[in-house]
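Trainee: This is a predicted model, with the sequence first.
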Amino acid sequence: MPEPELSASLIFSRTPLAELVGLARRLEDAGYHRVCFGEAWREPVVPMTATLAATSRIGVGSAISQIYPVNPVVTAQQAAQLQELGAGRFTLGLGLGAGFVVERWFGVPYERPLRRTREFIEVVRGVLGSAEHGPFSYEGEIFRVRKYRLPFAEQAVGVPIHLAAIGPRMQELAGELADGIIVGSLHSPRSMEETKRRIDIGADRADRDPNEVALWYYLTCCVSNDSERARALARRSLVYLTQYPHYRCVYAEEGFGALAERIAGLARERAMERAEAAITDEMIDRFCIAGTVAECRDQLRRYAGYPGSPVLHLVPFRIEEDEVVESFRLAAQLAQAPAGARATT
């Protein structure tokens, strides 16, 4: 079996930026294809800039940048400069974020998500092309632009745009407009087939080849020299996901709806030990890879038939960030064939 094309998503709050960059360089040296930065406790532009400046081969992107708290013209400016800095290694990942986060943290009404996403992508593409195609104007229902042109580019700037999409209409929109789709942390062979079908519907709407739409899927990955400790961390990550309504819907689609609602209730009551204890081994085996390096390498084989490529991640929810960093340091070995495993000719 060929080695998987692996990516990693680095989401941290307190870990120093220099340490994040060092971790990205370690993953580059190990053979990872890309490293992504999510917009959670940190905004992603500064970490991406630092990482692009410190690396030379690995792809770097946002997965994801939230579209509610920012303007698409500014996002396009940032994307163009990141692409210049990285000599073509940058990918822009966009997404909605969670409604309660958008309204609580940014004070922006969580309204008209499909319309906002469509217009946001159209404006970003228009601005990126403005240096070659002339001043860009746009009259949308949400966004308006008057005769803007990128002042620091001499030709259109090519930046792949990937869209985080869980719901059916958003996945269809990704098939219609985006260069790629980013699927969240909960999925199965059945759900991935449904995702491909929705991409096809959107691509057909735009008269484009659905195979042009790259597919990345998040995969919770907990690596430790202690297998039981790795599974304990996986439980905490799965509890974290129950806090989000869109993930509870996916849990329900995969047959864990009532259990996920109960776990979410325990989390709201701050009964975290009970919430973690309610996570079943079946849920860990369905949605995570967790264990030693060798065990996780074996578990990755479950995804050999999946479309697209995995983005390994571990959210520091009730997990010390040093332990998350160590998990990624060990996970670097997953991109390398084990000793003695290379075929001879």
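Mentor: Nice, I can see it. Numbering: from 1, shown residues only.

Trainee: From here on, just use CA atoms for contacts and neighbour counts.
Mentor: Fine.

Trainee: Where do the helices of this protein begin and end?
Mentor: Using DSSP state H, the helices of the chain run over 17-30, 45-54, 72-86, 99-106, 113-133, 168-177, 189-205, 227-241, 245-253, 257-268, 272-278, 281-287, 293-300, 321-331.

Trainee: Count the neighbours of the spatially closest residue to V21 that is not a sequence neighbour for me.
Mentor: Of all residues not flanking V21 in the chain, T51 sits nearest, at 5.3 Å (CA to CA, 6 or more residues apart in numbering). T51 has 26 neighbours, counted by other CA atoms under 10 Å.

Trainee: Could you pull up the residues touching T51?
Mentor: T51 sits next to V21, A24, R25, V60 when contact means CA atoms under 8 Å, 6 or more residues apart in numbering.

Trainee: State the distance from the last one to N71.
Mentor: Read it as V60. Distance, V60 to N71, using CA to CA, to the nearest Å: 21 Å.

Trainee: ok, now the third one?
Mentor: Relative to N71, R25 is positioned 31 Å away (CA to CA).

Trainee: out of the two, which sits in the busier spot?
Mentor: Taking other CA under 10 Å, R25 and N71 do not tie; R25 has more neighbours (21 against 13).

Trainee: dump the residue contacts of the more buried one.
Mentor: Counting by CA under 8 Å, 6+ apart, R25 makes contact with T51, A54, T55.

Trainee: Confirm for me that the second one is in contact with V21.
Mentor: Yes. At 7.2 Å, A54 counts as touching V21 under the criterion of CA atoms under 8 Å.

Trainee: For those two, indicate the residue with more neighbours.
Mentor: Taking other CA under 10 Å, A54 and V21 do not tie; V21 has more neighbours (21 against 14).

Trainee: putting a second one here so we can go through both:
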Amino acid sequence: MSRWGLTIPLTGLSLAEHQEIVTSLPALGYTDAWSAETNGTDAFTPLALASQWAPELRLGPAIVPVYTRGPALLAQQAATLADLAPGRFVMGIGTSSDTIVERWNGIPFEEPYKRVRDTLRFLRRALSGEKVKEEYDTFTVKGFKLEKAPDTPPPIVLAALRPGMLRLAAREADGAITNWLAPKDVRTVRSELGEEPELIARLFVCPTENADEARAIGRWMIAAYMTVPVYKAFHEWLGRGEALKAMNDAWAAGDRKRALEVIPDEVVDDLVVHGSPEACRARVREYVENGLTTPVLAIVPGGGLSAADAVRALAPDA
């Protein structure tokens, strides 16, 4: 196993409480730490701290929305992390969702494919030190140049859930990021991305042998994600449209309780890794065997383990 990542921050811990855990990660066999950005911490601050706590780790946001910061600010933040972790930072960008972009931030969620493409092209030029003056389809930049471009421009990877974005990642980026998929789905994603580019996936892992506990947690998470249009479309493409139809219908009708009840156990077991720590590690390796380059564990509290204990129990070298 070449790479084994962890999502930070961990649920239930403040950023300040992460220092000891993050410092321990390389010795446990973790190679990467990846942040996220929804309604908790921002994507960059946890990585800035991790860059100093564990200089061996590769770091990246999975992902930063391309709408909620201007292009120049995205370049500045990427350059800052590249300076803190030279040669060890990967910039992950994506559309995010209409909920985060439009409902929470009041920004129109328009032409997502073009916005990601344009941001990728701008960042390539800006992070190489070029002065950018360009009219893109979705924004215009008039003469921006980084005060200090990174000595080593960071790779850029794209959040990609369906063929169009996967093909863009294959053509112009350094890899793709996905999530909420089963091991068998990796082959479907690879069919569009190709065999060569890096494929990163956040895997939700609940280390408990109580299947009812794991499935109850998983149903809440699946309902929250799979009713969002981008994820609904993703799973229709993957072939789960019929399996999730009853959930989506109940959710659309405002019946949240019913929506949870009708999610099949098989779907939860497909999409949420659960069981003993040994079983969870074996399941993660199934993803790799099917073509995943970099598994990134998102630890879901369960089984009575503390966050630190779960990190240790799920380490590849455990």
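Mentor: Perfect, I can see it now. Predicted, not measured: the structure shown is a model, and the values here were computed from it.

Trainee: Pull up the gap between the residue nearest to V21 of the first structure and L312 of the first structure, please.
Mentor: 18 Å.

Trainee: distance of the counterpart of A30 of the first structure in the second structure from L74 of the second structure?
Mentor: Aligned counterpart of A30 of the first structure in the second structure: L28 (TM-score structural alignment). Distance, L28 of the second structure to L74 of the second structure, using CA to CA: 32 Å.

Trainee: These two - which one has more neighbours?
Mentor: For L28 of the second structure and L74, the more surrounded residue by other CA under 10 Å is L74, and the numbers stand at 22 against 16.

Trainee: if we can go back for a sec, might you report the residue contacts of the match of A30 of the first structure?
Mentor: Listed by CA under 8 Å, 6+ apart, the contact partners of L28 of the second structure are R312, A315, P316, D317, A318.

Trainee: Near whichever residue in the first structure pairs up with R202 of the second structure, how many other residues are there?
Mentor: Mapped onto the first structure by TM-score structural alignment, R202 of the second structure lines up with Y218. Other residues near Y218 of the first structure come to 23 when the count uses other CA under 10 Å.

Trainee: In contact with Y218 of the first structure, which residues?
Mentor: Counted by CA under 8 Å, 6+ apart, Y218 of the first structure has contacts I182, V183, G184, S185, L186, P310, V311, L312, H313.

Trainee: If we use 10 Å, what do you get?
Mentor: 7-9, 63, 182-187, 287-288, 309-314 (CA atoms under 10 Å, 6 or more residues apart in numbering).

Trainee: gap between the residue most central in space within the first structure and P44 of the first structure?
Mentor: Centroid-nearest residue in the first structure, with CA atoms, centre = their mean: A63, separated by 3.7 Å. A63 of the first structure sits 9 Å away from P44 of the first structure when distances are taken as CA to CA.

Trainee: which neighbours do these two share?
Mentor: In contact with both A63 of the first structure and P44: L10, I11, C36, F37, G38, using CA under 10 Å, 6+ apart.

Trainee: could these go into JSON lines alongside neighbour count and distance to Y240 of the first structure?
Mentor: JSON lines is the format used below for these (neighbours: other CA atoms under 10 Å; distance: CA to CA, whole Å):
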{"residue": "L10", "neighbour count": "28", "distance to Y240 of the first structure": "16"}
{"residue": "I11", "neighbour count": "24", "distance to Y240 of the first structure": "14"}
{"residue": "C36", "neighbour count": "27", "distance to Y240 of the first structure": "20"}
{"residue": "F37", "neighbour count": "25", "distance to Y240 of the first structure": "18"}
{"residue": "G38", "neighbour count": "23", "distance to Y240 of the first structure": "16"}
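
Trainee: And the furthest pair within the residues you listed?
Mentor: For the shared contacts of A63 and P44 of the first structure, the farthest-apart pair by CA to CA is I11 and C36; their separation is 8.5 Å.

Trainee: list the residues that contact both of those two?
Mentor: Shared contacts of I11 of the first structure and C36 (CA under 10 Å, 6+ apart): P44, A63, H313.

Trainee: which among these gets closest to P151 of the first structure?
Mentor: When the shared contacts of I11 and C36 of the first structure are compared against P151 of the first structure (criterion: CA to CA), the nearest one is P44, at 23.4 Å.

Trainee: pretty sure the closest one contacts G61?
Mentor: Yes. Using CA atoms under 10 Å, P44 of the first structure is in contact with G61, at 8.7 Å.

Trainee: Neighbour count: those two, which is higher?
Mentor: Remark: of P44 of the first structure and G61, G61 carries more neighbours, 31 against 21, as counted by other CA under 10 Å.

Trainee: For the more buried one, which residues are in contact?
Mentor: Contacts for G61 of the first structure (CA under 10 Å, 6+ apart) come out as 9, 34-38, 44-45, 47-49, 51-52, 79, 82-83, 89-93, 160-162.

Trainee: P44 of the first structure too?
Mentor: So, once contact is read as CA under 10 Å, 6+ apart, P44 of the first structure ends up touching L10, I11, C36, F37, G38, G61, S62, A63, I64, S65, Q66.

Trainee: could those go into TSV alongside distance to A131 of the first structure?
Mentor: Converted to TSV, those look like this (distance: CA to CA, whole Å):
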residue	distance to A131 of the first structure
L10	33
I11	33
C36	27
F37	28
G38	29
G61	23
S62	23
A63	26
I64	26
S65	24
Q66	25
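
Trainee: Keep only those of those residues that are in strands.
Mentor: L10, C36, F37, G61, S62, S65, Q66 (DSSP state E).

Trainee: Quick one: those as TSV, columns for distance to E111 of the first structure too.
Mentor: Formatted as TSV, those follow (distance: CA to CA, whole Å):
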residue	distance to E111 of the first structure
L10	28
C36	27
F37	25
G61	26
S62	23
S65	17
Q66	14
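
Trainee: Which of these sits closest to R297 of the first structure?
Mentor: So of those, ranked by how close each gets to R297 of the first structure (CA to CA), first place is L10, at 19.8 Å.

Trainee: Quick check: the closest one touching C221?
Mentor: No. Counting by CA under 10 Å, L10 of the first structure does not reach C221; the two are 11.8 Å apart.

Trainee: Mutual contacts of those two, please.
Mentor: The contact lists of L10 of the first structure and C221 share V311, L312, H313, L314, V315, V324, F328, where a contact means CA under 10 Å, 6+ apart.

Trainee: Of those residues, grab the buried ones for ChimeraX.
Mentor: To isolate the buried ones among the shared contacts of L10 and C221 of the first structure in ChimeraX, judged by 16 or more other CA atoms under 10 Å, type:
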select :311,312,313,314,315,324,328
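
Trainee: Show me which pair in the shared contacts of L10 and C221 of the first structure is furthest apart.
Mentor: Between any two of the shared contacts of L10 and C221 of the first structure, the greatest separation by CA to CA is 15.0 Å, found for V311 and V324.

Trainee: Appreciated, that's everything.
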